[in-house]
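In: I would like to see how this sequence folds:
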Amino acid sequence: MLEGLHPNNPTHVARIVTDEARARRIADLLGESFDPAETAVAAFEREDGTPKPPWLVEVYFRTEPNRPAVTDLIRLAAGTDVDVAYDAFGEKDWVAASLEGLAPVVAGRFTIHGSHDRARVKRNSIGIEIEAALAFGTGHHGTTRGCLLALDDLLKRRRPRRPLDIGTGTGVLAIAAARALHRRVLASDIDPQAIATARNNIRFNRAGAYVAAIVARGTTAQRMQREKPYDLVFANILLGPLARLAAPMGKLLAPGATVILSGLLHAHANAALAAYRAQGLSLVKRYRLDEWTTLVLQRGGGKPRRSPRPAAR
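Out: Predicted coordinates:
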């Protein structure tokens, strides 16, 4: 988890469909008007074949906004009377959901299981024992499973040497990378309770020699900065913090690094992609599991291109 966005809390969103020029003006004004720790803005061209106006602006709020005031600000930026649609999502107990039919989850070479299913792990599989707890990430959710499938595919092509897991939750992705690569992995989360859970899971899965789990907000932690550059980064969180992370994460990456992003509803994947393309990353593959998208991106050797302030939630 990151930036205080607990998986049980709803996220509020305002959406505006308009042309490119107005979309950029709205994103710029709202990005400057709200606290980035509480609100994020995404503006991007839709790729769904929708006729003009083809641009969508999404404004994400951690708490329910003052709708009339936000609408007035949006219309001020647009210079016209645009329509603003408000919605909320995420009011779901993800831990409870992950316990529904809690059977072993196979994702490529990885099998995520509870203690009652140890005997069901196949010999040629990397078994990772994770009990559902107060942190998010038992492997049963489509976001975590998408990340594991992406890691499995990546390992068929190359073996990263310095992985980082931002928003680690239970630590499952850091453990999976460490067990597969036998390399040191740094895992971080904003939530001390999640880090306590992750450390227990790391020890239990005999990955303590490889995985260090730290409490950290974003990418500014001293240890995270000291150990860069990273050639593999997981960030399984939500669109808002993912978009805010794009620029600072870009400064952590080695040339050719792979970034695996998840926690994205299908409708939000292109907004995340736009933010990371601005940092010199290109799309390698996307996985769609249930209602969630996982993006696999790769950093080229060149410098990131200059772009407008990212619109994120």
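
In: use CA for all of it now, contacts and neighbours both
Out: Noted.

In: What segments of the stretch 1-150 of the chain are strands?
Out: Secondary structure of the stretch 1-150 of the chain (DSSP state E, counting those that start in this stretch): strands located at 11-18, 39-45, 55-61, 85-89, 105-107, 110-113, 126-129.

In: Another sequence for comparison is provided below:
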Amino acid sequence: MTDESCRLYLTADKPTATAAYEWLSQNYEDDGYAVALQEIDEKKQVFEASVYPLDQVDAIATRFEDWIARNASSFNLQRETFEDVDWVARSLEGLKPVHAGRISVHGHHDCDSIAPGRLKIEIEAGQAFGTGHHGTTSGCLLMLQQIMRSERPGRILDLGTGSAVLAIAAAKLAPASVLATDIDPVAVSVARQNIDLNGVASRVKCCTATGFAHPAIAAGAPYDLIVANILAGPLKKLAPEMARHVTAGGSILLSGILDEQRRSVIAAYSGQNFRHIRTIHLEGWSTIHLKR
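Out: All right, here's what the predicted structure looks like:
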């Protein structure tokens, strides 16, 4: 079979599913694959451990099957294939506005329904993640407002910008200079459209960048604030680079972190002389503010 949009999962008792989840996390989370553990039958204590491959589906399936053969031979690997549809765009159609603090994120169809005095961010259905409807983005919007109000950062990096909703929010909250980057050129294209749509192109620059070595990121360093709403594994790996690219006394805002991953992320940054300021918990996700 060729690569396809799908979910590979194991349905088992809690200890087996938990062991599978831990193996999947160790092997795939740092590479950006979504991994999940969920209870599907509370009475019977049945759980599912899942991985959502971005590519190399058959190779990952083979490795997962080998693990099951060695550790859980009474269970079978299952595969759920998804229709080739832009689910992000489809799911965003008709979504209601999201209100986070004084910020309202909305589609064009709700532009006139937002109350006067709200800070409005218009984000249309597209291929980039981050509309405020997810707990990570909402948590970032809430935390960002607190940081912008108390610290007034002048130079900001939004790493993994997605739809650019956080970069746009930062530029609307204060007269800051913002660099928004993403590894996905499609996301960057969508981000630029949203930046133009919200009238902040003069203060928000956007580029495709795979890491801190990109010339645009290096040229803007050090930053008073770095925002990164990605995944726990990559965030832990990035801790030394974060320390090198933020000002002394500067802040970082991290999300894409499950509540149970929070302590390990904080530990990784404590080792780089960051101190924990505050965590916001929303829908099982943690948004963390740290200062260097």
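
In: Deepest-packed of the strands of the stretch 1-150 of the first structure, please.
Out: Ranked by mean neighbour count under mean count of other C-alpha atoms under 10 Å, the strands of the stretch 1-150 of the first structure are led by strand 39-45, which reaches a mean of 26.

In: At which residues are the strands of the second structure located?
Out: Under the criterion DSSP state E, the second structure contains strands at 6-13, 34-41, 46-52, 77-81, 98-100, 103-106, 119-122, 155-159, 177-182, 204-208, 223-229, 246-258, 275-282, 285-291.

In: still on that earlier bit, turn the strands of the stretch 1-150 of the first structure into JSON lines, columns for distance to F204 of the first structure.
Out: Formatted as JSON lines, the entries for these read as follows, by distance: least, C-alpha to C-alpha, whole Å:
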{"stretch": "strand 11-18", "distance to F204 of the first structure": "34"}
{"stretch": "strand 39-45", "distance to F204 of the first structure": "37"}
{"stretch": "strand 55-61", "distance to F204 of the first structure": "37"}
{"stretch": "strand 85-89", "distance to F204 of the first structure": "34"}
{"stretch": "strand 105-107", "distance to F204 of the first structure": "18"}
{"stretch": "strand 110-113", "distance to F204 of the first structure": "13"}
{"stretch": "strand 126-129", "distance to F204 of the first structure": "8"}
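
In: rewinding a little: let me have the strands of the second structure in JSON lines, extended by distance to I60 of the second structure.
Out: Below are these laid out as JSON lines (distance: least, C-alpha to C-alpha, whole Å):
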{"stretch": "strand 6-13", "distance to I60 of the second structure": "9"}
{"stretch": "strand 34-41", "distance to I60 of the second structure": "13"}
{"stretch": "strand 46-52", "distance to I60 of the second structure": "9"}
{"stretch": "strand 77-81", "distance to I60 of the second structure": "11"}
{"stretch": "strand 98-100", "distance to I60 of the second structure": "36"}
{"stretch": "strand 103-106", "distance to I60 of the second structure": "37"}
{"stretch": "strand 119-122", "distance to I60 of the second structure": "38"}
{"stretch": "strand 155-159", "distance to I60 of the second structure": "28"}
{"stretch": "strand 177-182", "distance to I60 of the second structure": "25"}
{"stretch": "strand 204-208", "distance to I60 of the second structure": "27"}
{"stretch": "strand 223-229", "distance to I60 of the second structure": "25"}
{"stretch": "strand 246-258", "distance to I60 of the second structure": "23"}
{"stretch": "strand 275-282", "distance to I60 of the second structure": "31"}
{"stretch": "strand 285-291", "distance to I60 of the second structure": "26"}
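
In: So which of those strands is nearest S264 of the second structure?
Out: Relative to S264 of the second structure, the nearest member of the strands of the second structure by C-alpha to C-alpha is strand 246-258, separated by 10.0 Å.

In: Mean deviation, the closest one versus the first structure?
Out: On the superposed models, the aligned residues of the first structure are on average 0.9 Å from strand 246-258 of the second structure, with distances taken as mean C-alpha distance after the TM-score superposition for the first structure.

In: now for the strands of the stretch 1-150 of the first structure, which one comes closest to N270 of the first structure?
Out: With respect to N270 of the first structure, and counting by C-alpha to C-alpha, the nearest of those is strand 39-45 at 7.4 Å.

In: quick one on the thing from earlier: for V265 of the second structure, find the nearest of the strands of the second structure.
Out: strand 246-258 (8.1 Å).

In: What residues in the first structure pair up with the closest one?
Out: For strand 246-258 of the second structure, the aligned range in the first structure is residues 253-265, judged by TM-score structural alignment.
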